[in-house]
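# sequence plus the predicted model coming up.
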Amino acid sequence: MEEEFLFEFSDDAQRSVERYEEMIRNQDQYFFDAQAFENIIDYYIEKSDPVKALQVTDYAVNQHPYAAVFLVKQAQLYFVTDQIERAFLALQKAELLEASEAEIYILRGNIYNSLERYQEALENFQIALAFAETTDEILLQIAYVYQNMLDYEQAIVYIKRSLEQDMENKDGLYELAFCYDILDKQEESIKFYQEYIDNDPYSYAAWYNLANSYHKLDLFEKAIDAYDYAILIKDNFASAYYNKGNALVQLDRFAEAIEVYKQTFEYEPPNADTYCAIGECYEKLDLMDEARAYYKKSVKMDPKMADAWFGIGVTLNFEERYFESLHFYRKALELDDENPDFWFAMADAFYKLGQIEESIEAYYKVLEFNPVDIEAWLDFSTVLYEQGRLLEASETILDGIKNNPDAAELYYRMVAYLFALGEKNDALVYLETALVTDPDKHYILFEYLPQLQDNGSIIEVINRYVK
């Protein structure tokens, strides 16, 4: 690393560094001009050695007491080494020497921002705007302060002002997307990026952010087109390939998604997320061996990848290896113990293994974490019903209805349980509610208890609602 760095520095700069280090070894005092000192300071900053860089600024300030640049550098280094008071003091001295130096106010603004003293940060950035030759970066810094203040509308104003000066500023484009996202203003975001692209059709960052906005509005076809433009302009744009893969998944185009995900490996090292996403696509295509291979790659790379541990369990479950699947579901739950999908899979595997009490416990967890999962309420009540626990089954569905008052499936199921319990009048009341909620789903009742097709009072009520 060091040799590579030395190669980047000019011979003059290198000689200055060697001469400085010789001076330190000899405990002597050599004179350096201002440019030499700047080179030596930059050398240590590049080497991530702020302590040595600070030591150089001491010599520089002593030899060049009227050069504000060294006091600013010193303040910057005090800031990164958490010596805030000294940083402020150095900036104060610099301001006395050269009050029109924009860097003084930019740095002071950044320090105040880090201390969450936002008003003082904004005041300093405003002063910097008056003195700086180019202001696009300062405008972006002001936007960051407003973001920290959670004033995203004002942040957008300053990001746009920054982009007016530098159309190529990728940071600005991404920050703008972030603010629109926080404010949930995807339509405004789309309008801005479309106008931006009209002015700069070769901005891959603008196409990428436009695609992300389409994606968030579930306009997946449009998102894919915009990702394609971003990739066309920047063919090594790994994030665009990855997000395009996600959009293809949303359209159930799993085979295409796999190819796109794999393309990211040409431009960045494979990561656990991408391996897991590929695994999920193979799983959706019922190619369980391939799915499991990619899930295993994912957890090997990142053992904390809960979705991949879960995926391995799903592939085993598909092959009716229920006992083995439990091990992997448990691994997933160790990492994310409030995930209702993981608990649902556990409940199902326990049920298939005949471990009914464990299945019931797991269903309680599913519904604790996701009380709006209609399928889970139905499945849980079925397990209870099959155990002859009719009253518990009906009480479970009643809880489900309280959490999902518009779910016709739950009302129809309640009718079946009430008939099984001999509570015919209550059953007919629930049947009316079910038919009012969704008459087309009345077939559910007969799927569950076919014998009810011969029940005159049920058929009579249904005929009133279903022509």
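Okay, I see it. Residues are numbered from 1 along each chain as shown.
# alpha carbons only for contacts and neighbour counts from here, please
Will do.
# show me what whichever helix in the chain runs longest is packed against.
For the chain, the longest helix by residue count, based on DSSP state H, is helix 11-26. With contacts taken as 3 or more Cα pairs under 8 Å, 6 or more residues apart in numbering; DSSP states H and E, helix 11-26 sits against helix 34-46.
# could you redo the last one with a cut-off of 10 Å?
Contacts defined by 3 or more Cα pairs under 10 Å, 6 or more residues apart in numbering; DSSP states H and E place helix 11-26 against helix 2-8, helix 34-46.
# pick the most buried one from the ones you listed.
Among the helices and strands packed on helix 11-26, helix 34-46 has the highest mean neighbour count (mean count of other Cα atoms under 10 Å), at a mean of 19.
# state the distance from residue 24 to residue 349.
71 Å (Cα to Cα, to the nearest Å).
# show me which of these two is the more surrounded one.
Between residue 24 and residue 349, residue 349 has the larger neighbour count (other Cα atoms under 10 Å), namely 27 against 12.
# give me the element the one residue sitting closest to the centre of the chain is part of.
Central residue of the chain (Cα atoms, centre = their mean): residue 178, 11.0 Å from the mean position. Residue 178 is part of helix 170-182 when elements are defined by DSSP states H and E.
# check which element follows that helix along the chain.
Helix 170-182 is succeeded, C-terminally, by helix 186-199 (DSSP H and E).
# list the buried residues in that next one.
186, 189, 190, 192, 193, 194, 196, 197 (16 or more other Cα atoms under 10 Å).
# just stretch 71-91 next, same as before
In stretch 71-91, counting by 16+ other Cα under 10 Å, buried: 71-79, 84, 87-88, 90-91.
# structure B:
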Amino acid sequence: MALNSNEYPDKSINKFESMLKTDDVYFFDAEDFEEIIHHYLNNGKISLGKKAIQIGLEQHPNALEIKLLRVEVLVFEDRYEDAGKLLDELQNIDSNNEEIYIQRANIQSKQDNHYEAVSLLMEALHISEDSFDIHSLLGMEYLFLDDFEKAKRSFMKCVEFDDRDYSSLYNVVYCFEFLEDFNGAVYYLNDYLERNPYCEVAWHQLGKMYYTMDMYDEALTAFDFAIISDDSFIGAYFEKGKVLEKMGRYNDAIENYEITISIEDPTSHAYLRIGRCHEKLGNDDLAKYYYYNTVHEDPLLDKGWLAITDFHYKLENYEKALYYINKAINIDGENPLYWKKCAKIYFALDNFDEADFAYKQAVDLGNYEQDTWQNWADVLKNVGDYGSSIQVLVQGIEFYPESADLLYKLAGLYLKNNEIPNAKEKLSQAMQLDIDKFQLFEAEFPEFGEIKWLQKLVSEIKKTST
């Protein structure tokens, strides 16, 4: 009985590679070549795939499927014109082959012509008997177009074809999330679980939805069912730990994080979570141990360095905090969060020049948070550089024009710098935004409390606001 090489793909591949090493020429049928080519392309061995296509077409010059695989390689190599010409030839031979439309759509997609790609895929859909892959490709094109509603429907059709198509299931949930339709996601997943009650992936996604909706008890139940369905599902244990953390059940959370470590190699994220739980429980030595393990496991994880820095900062070990944040900056000097943390530590150490430099680095690298501008202005105020402090706040107010906090601080600095008209203008704006926050101004600039025009302005604003 002759062996069907498609049942034993390794046999065909071994035979093909043996042929390449010798001068012998072996004959393969067209289906064998398709199997061999798919093997090489799927494993990223493009040159061997191209060699198999070449020999395949020498032995089977009219093999449509092999020619389509050649188109696939041409598209991969961005040789769109050559691919288009070959597709034109193939369409003259078989105008009802959906793969031709799929490859044309692929070319358009790679050139960012996603509407054209959708149109071609719709044509493929009209002539296809098996539309599963086409719906999946349509879903991806709709994602490129930010049409999450249509993308969701396409991926739903994929799940209808195959309940175990978890990639499409993830994409359906992703679309619900992006549309902020969390109730819709919960309904869809519960409906899916009616048909597939032991699907750990669906339970896991349902738990994440409940977590997002702050429904922690329901999230715990969902993650428990995911674990019942697959007791080695690391993601379910990890997400369950996050829920327990939110609920203040830190010891239970630690237990779940430790299970993830026992199942597979430890991860920096698990160490970090365990460290945070121990810190919340007041187990400082254990917290420190796990934080150190976090940065040892992944030296590039910024959250790990920030956690160990914050740990020492909280204990007022500012020199140690500075040591660790500088280690982080040496690893990634382009991280604005590192520089912002560095600035806070220098400020705590009364090293205002270095704090000023660090805040400038943070802003230059794109950190425009409100407290960054406030704290940087405080640094400059502490060294008596009121002009520079004013400039910093003016920049900050461009980002936060409705911030009474920044306006009160700016008004006080204008007074410090003897710029009375500017101070009056900013005080008036700040009071109209939030008169109650005037107490922040009084606390920071008590020396101006007896100014007559200021008392009059406060009185007028309070009258108009009542």
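All right, it came through fine. Here the structure is a predicted model, which means the values were calculated and not measured.
# average offset between the longest helix of the first structure and the second structure?
On superposition with the second structure, the mean distance recorded for helix 11-26 of the first structure (mean Cα distance after the TM-score superposition for the first structure) is 5.0 Å.
# contacts for that helix?
Residues outside helix 11-26 of the first structure that contact it (Cα atoms under 10 Å, 6 or more residues apart in numbering): 6-10, 27-33, 35-44, 56.
# if we go to 8 Å?
The contact list for helix 11-26 of the first structure, computed with Cα atoms under 8 Å, 6 or more residues apart in numbering, reads 6, 29, 30, 32, 36, 37, 39, 40, 43.
# list the contacts for the counterpart of the fourth one in the second structure?
Using TM-score structural alignment as the criterion, residue 32 of the first structure maps onto residue 28 of the second structure. The contact partners of residue 28 of the second structure, taken as Cα under 8 Å, 6+ apart, are 56, 59.
# ok, residue 206 of the first structure next?
173, 193, 196, 197.
# just residue 445 of the second structure next, same as before
Residue 445 of the second structure touches residue 412, counting by Cα under 8 Å, 6+ apart.
# pretty sure residue 61 of the first structure contacts residue 67?
Yes - with contacts counted by Cα atoms under 8 Å, residue 61 of the first structure reaches residue 67, the gap being 7.4 Å.
# can you tell me the SS state at the aligned partner of residue 116 of the first structure in the second structure?
In the second structure, residue 116 of the first structure lines up with residue 112, judged by TM-score structural alignment. Of the three states, residue 112 of the second structure takes coil under DSSP: H, G, I helix; E, B strand; the rest coil.
# quick one: residue 112 of the second structure from residue 162 of the second structure, how far?
For residue 112 of the second structure, the distance to residue 162 of the second structure - Cα to Cα - is 29 Å.
# and what of residue 172 of the second structure?
For residue 172 of the second structure, the distance to residue 162 of the second structure - Cα to Cα - is 13 Å.
# now do the contacts for residue 186 of the second structure.
206, 209, 210.
# among the residues you listed, which lie within helices?
206, 209, 210.
# between the residues you listed, which has the most around it?
Counting by other Cα under 10 Å, top hit in those: residue 206 with 27 neighbours.
# map that residue across to the first structure for me.
By TM-score structural alignment, residue 206 of the second structure lines up with residue 210.
# ok, now which ones touch that match?
Residue 210 of the first structure sits next to 189, 190, 193, 194, 223, 226 when contact means Cα under 8 Å, 6+ apart.
# again with residue 103 of the second structure
For residue 103 of the second structure, the contact set (Cα under 8 Å, 6+ apart) comprises 71, 72.
# what's the match for it in the first structure?
By TM-score structural alignment, residue 103 of the second structure lines up with residue 107.
# name the element that match belongs to?
Residue 107 of the first structure belongs to helix 102-114, assigned by DSSP H and E.
# then residue 333 of the first structure?
Using DSSP H and E, residue 333 of the first structure falls in helix 322-335.
# for that helix, give me the average deviation versus the second structure.
Mean deviation for helix 322-335 of the first structure: 2.6 Å (mean Cα distance after the TM-score superposition for the first structure).
# mind listing what's buried in whatever helix or strand comes next after that helix?
Per DSSP H and E, helix 322-335 of the first structure leads on to helix 340-352 as the next helix or strand towards the C-terminus. Using 16+ other Cα under 10 Å as the test for burial, helix 340-352 of the first structure gives 340, 341, 342, 343, 344, 345, 346, 347, 348, 349, 350, 351.
# the helix or strand that comes right after helix 340-352 of the first structure: how far from the chain's middle?
Sequence-wise, the next helix or strand downstream of helix 340-352 of the first structure (DSSP H and E) is helix 356-369. Here the centre of helix 356-369 of the first structure is set off from its chain's centre by 29 Å, with Cα atoms, centre = their mean, to the nearest Å.
# now helix 356-369 of the first structure against helix 340-352, angle please.
Here the directions of helix 356-369 of the first structure and helix 340-352 differ by 160 degrees (axes from the mean of the first three to the mean of the last three Cα atoms, to 10 degrees).
# which parts of the next helix-or-strand element following helix 356-369 of the first structure are buried?
Where DSSP H and E defines the elements, the next helix or strand beyond helix 356-369 of the first structure is helix 374-386. The neighbour-count check on helix 374-386 of the first structure (16+ other Cα under 10 Å) flags 374, 376, 377, 378, 379, 380, 381, 382, 383, 384, 385 as buried.
# by contact count, what packs against helix 374-386 of the first structure?
Looks like helix 374-386 of the first structure contacts helix 356-369, helix 390-403, helix 408-420 (3+ Cα pairs under 8 Å, 6+ apart).
# of all these, which one is nearest residue 101 of the first structure?
helix 356-369 (56.8 Å; Cα to Cα).
# map residue 185 of the second structure across to the first structure for me.
Aligned partner of residue 185 of the second structure by TM-score structural alignment: residue 189.
# who's in contact with its match?
By Cα under 8 Å, 6+ apart, the contact set of residue 189 of the first structure is 177, 180, 210, 213.
# closest to residue 134 of the first structure out of these?
residue 177 (23.4 Å).
# what is the equivalent residue in the second structure for that closest one?
Using TM-score structural alignment, residue 177 of the first structure pairs with residue 173 in the second structure.
# measure the closest residue to that match other than its chain neighbours to residue 416 of the second structure for me?
Leaving out its chain neighbours, the residue that sits closest to residue 173 of the second structure by Cα to Cα, 6 or more residues apart in numbering is residue 185, at 6.1 Å. From residue 185 of the second structure across to residue 416 of the second structure, the span is 56 Å (Cα to Cα).
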